[in-house]
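Colleague: one predicted model, sequence on top.
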Amino acid sequence: MTAYAIGDLQGCHAEFVELLERIDFDPGRDRLWLAGDLVNRGPESLACLREVQGLGDAALTVLGNHDLHLLAVARGGARLNRKDTLADILEAPDREALLDWLQSRPLLVRQTFAGQGETVMAHAGLLPQWSAEEALGLAREVEMRLTSESSGAFLEQMYGNEPSCWQASLDGIDRLRAIVNVLTRMRFIDADGCLDFSAKEGLDSAPAGFAPWFRYPRGDELRLVFGHWAALEGCVEGARVRAEALDTGCVWGGSLTALNLTTGERIGVPSRQRR
């Protein structure tokens, strides 16, 4: 068995299929970790959802901010944005089954790989203040709410930049929103673990007093696999933790990347998108 982690699909179904062929993926033998954002911005979000769901237990995906946006639009009363490409899902005959499946996905996964040690994947990354065990527990709080009878009310209140700083004493919707923001939206933070939501480009766009989350040291040897930040182009320059950036901007004309989680080898296919 070989396990691969793949960056943000964002509706790039043709590239996903090509990448699976390139790595000779066999769902009866191999496993996939998908870093979230299966949908939106690209041309075939519905096909991506169906493809990943169809892989069953061979594919493990975490929720990204675009996946949560789809759920918020479909089930939380949020509005579509001008650049969204989610209409094919919202109008699909199997819409509810796909949304049920997506809503039951985790926000964080953890496994130990031979020669690589303990590996955690979250869409955006992990606060340096959080241990793997703590992060799993916090992610589980959100996952339980997403699968509860009150999920619609949560999706209605999920959006927002406040609170921008994580504190263990947070409760209610503030606590859940802060967890979601760390795991699905984080890029730049300060030394206290406060998030900046304004800067979304490369490393040189960091606001004063902020740095990429992976430039803050941790007290462990955890390997952190993440997507979300296409402007990094797969590089984590100056990282002070073991970090692997997987979003190489397929939907923006870059490439789609798979990481062999045991050997560390990267395999990519070029984007077919024109931007």
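Modeller: Yep, that arrived.

Colleague: drop to CA atoms for contacts and neighbour counts, all remaining ones
Modeller: Will do.

Colleague: mind listing the strands for the stretch 101-250 of the chain?
Modeller: 108-113, 117-122, 188-189, 195-196, 211-212, 223-226, 242-245 (DSSP state E, counting those that start in this stretch).

Colleague: burial count for Leu102?
Modeller: Neighbour count for Leu102, taken as other CA atoms under 10 Å: 20.

Colleague: who's in contact with it?
Modeller: Taking CA atoms under 8 Å, 6 or more residues apart in numbering, we find Leu102 in contact with Leu63, Asp67.

Colleague: what do you get if the cut-off is 10 Å, keeping everything else the same?
Modeller: Leu38, Leu49, Gln53, Thr61, Val62, Leu63, Asp67, Leu68, Leu70, Leu71, Glu96 (CA atoms under 10 Å, 6 or more residues apart in numbering).

Colleague: most neighbours among the residues you listed, which one?
Modeller: Counting by other CA under 10 Å, top hit in these: Leu38 with 29 neighbours.

Colleague: one more to weigh against that first structure:
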Amino acid sequence: MANYFVGDIHGCFSELKKLLETVDFNPSRDVLWSVGDLIARGSESLATLRFFEHLDNAARMVLGNHELNLFGINAGIRTPRPSCQLTELIASDDFPRLLEWLRLQPLLHEVPEHQLLMTHAGIPPQWDVDTLRQEATRVSEALKQPDYLDVIISRMYTDAPEGWNPDLNHYERIRYCINALTRIRFLYSDGRLDFACKLPPEECVDSDLKPWFLFPSKTDNYIKVFGHWAALMGETGNPKIQALDTGCCWDQYLTLWHLESNQKITQKRLKKS
């Protein structure tokens, strides 16, 4: 059995297929893990979702900000940008089924035997693993409820609260968890979330900001796998912090990380005719 972790696919399904052919991925033997953002920006979002759903237990994914935004688009809360190329997906006959399948996907995956945690964007350094599990489960359980559009989706389009406090109310905790696990990049020195800067760390001009993974963390004993931050191009300076978004949808490449060998395999963005 091999465990393969893939960065943000963003509808670049042809590139994913080539990567899986390169490593001879076998769903009866191997597991494909996705850091989320399977959809949007690339032209093959529908094919990507169908593929992951079809893999069943041979695939595991966490929700990214683009999957959550898709719920808002479907509810009429958000308007899809043309650049996200979601028309084919939304118009497909199986879109309702795929949307319901997405609702069942978590914000956190663990691989206990390897002491590994996977989220879309990162993990607040002030959270221990028990808090991480508790807050991620809170969101996942709320997403499964009939009123999820009111409890989560209609309330999540705000940057507040910027900081974690165990005294936050139910809705504030949900918002903070979603923002932290699916949008985090930089933090202020006091631990507050910043969403303005998306640059590589060396180009950030605010001296009070640092990448979330450079703070002392209560989960330092874990390998942490994430995507979301294409500007990092996979570079964190720490082998236990695996950044897998390498900007395939921005004409860079898609990255597959083989856990057991600690090897990264990449596929350059294909030119579409």
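Modeller: Received, thanks. If you're wondering where the values come from, they're calculated on a predicted model, not measured in any experiment.

Colleague: residue contacts, the residue nearest the centre of structure 2?
Modeller: What sits nearest the mean C-alpha location of structure 2, by CA atoms, centre = their mean, is His120, with 2.3 Å. Each residue near His120 of structure 2 by CA under 10 Å, 6+ apart is listed here: 7-8, 34-37, 61-65, 107-109, 178, 180-184, 225-229, 243-245.

Colleague: whichever of the residues you listed end up buried, select them in PyMOL.
Modeller: Buried residues within these, by 16 or more other CA atoms under 10 Å, are selected in PyMOL with:
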select buried, resi 7+8+34+35+36+37+61+62+63+64+65+107+108+109+178+180+181+182+183+184+225+226+227+228+229+243+244+245
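
Colleague: how about the helices in the stretch 151-273 of structure 2?
Modeller: 170-183 (DSSP state H, counting those that start in this stretch).

Colleague: one step back: map the residue nearest to the centre of structure 2 onto structure 1.
Modeller: Alignment note (TM-score structural alignment): His120 of structure 2 maps to His123 of structure 1.

Colleague: tally of neighbours for the aligned partner of Cys250 of structure 1 in structure 2?
Modeller: Superposed on structure 2 with TM-score structural alignment, Cys250 of structure 1 falls opposite Cys248. A count of nearby residues for Cys248 of structure 2, using other CA under 10 Å, gives 25.

Colleague: check the one 3 residues further on too.
Modeller: Counted with other CA under 10 Å, residues neighbouring Asp251 of structure 2 total 12.

Colleague: check contacts around it.
Modeller: Lys268, Arg269, Leu270, Lys271.

Colleague: tell me how far the first one lies from Tyr253 of structure 2.
Modeller: It stands for Lys268 of structure 2. 4 Å (CA to CA, to the nearest Å).

Colleague: gap between the spatially closest residue to Ile77 of structure 2 that is not a sequence neighbour and Ile178 of structure 2?
Modeller: Once flanking residues are discounted, Ile77 of structure 2 sits nearest to Ser154: 7.0 Å by CA to CA, 6 or more residues apart in numbering. Ser154 of structure 2 sits at a distance of 13 Å from Ile178 of structure 2 (criterion: CA to CA).

Colleague: now swap in Arg155 of structure 2 and tell me
Modeller: To Ile178 of structure 2, Arg155 of structure 2 is 11 Å away according to CA to CA.

Colleague: overlap in contacts, the two.
Modeller: Glu172.

Colleague: how close does Glu18 of structure 1 sit to Trp33 of structure 1?
Modeller: Per CA to CA, Glu18 of structure 1 is found 16 Å from Trp33 of structure 1.

Colleague: looking at those two, which one has more neighbours?
Modeller: Neighbours per residue (other CA under 10 Å) separate Glu18 of structure 1 from Trp33, with Trp33 holding more: 21 against 15.

Colleague: average separation of the helix or strand harbouring the more buried one from the aligned part of structure 2, please.
Modeller: Trp33 of structure 1 belongs to strand 31-34 when assigned by DSSP states H and E. Superposing on structure 2 places strand 31-34 of structure 1 at an average distance of 0.7 Å from its equivalents, by mean CA distance after the TM-score superposition for structure 1.
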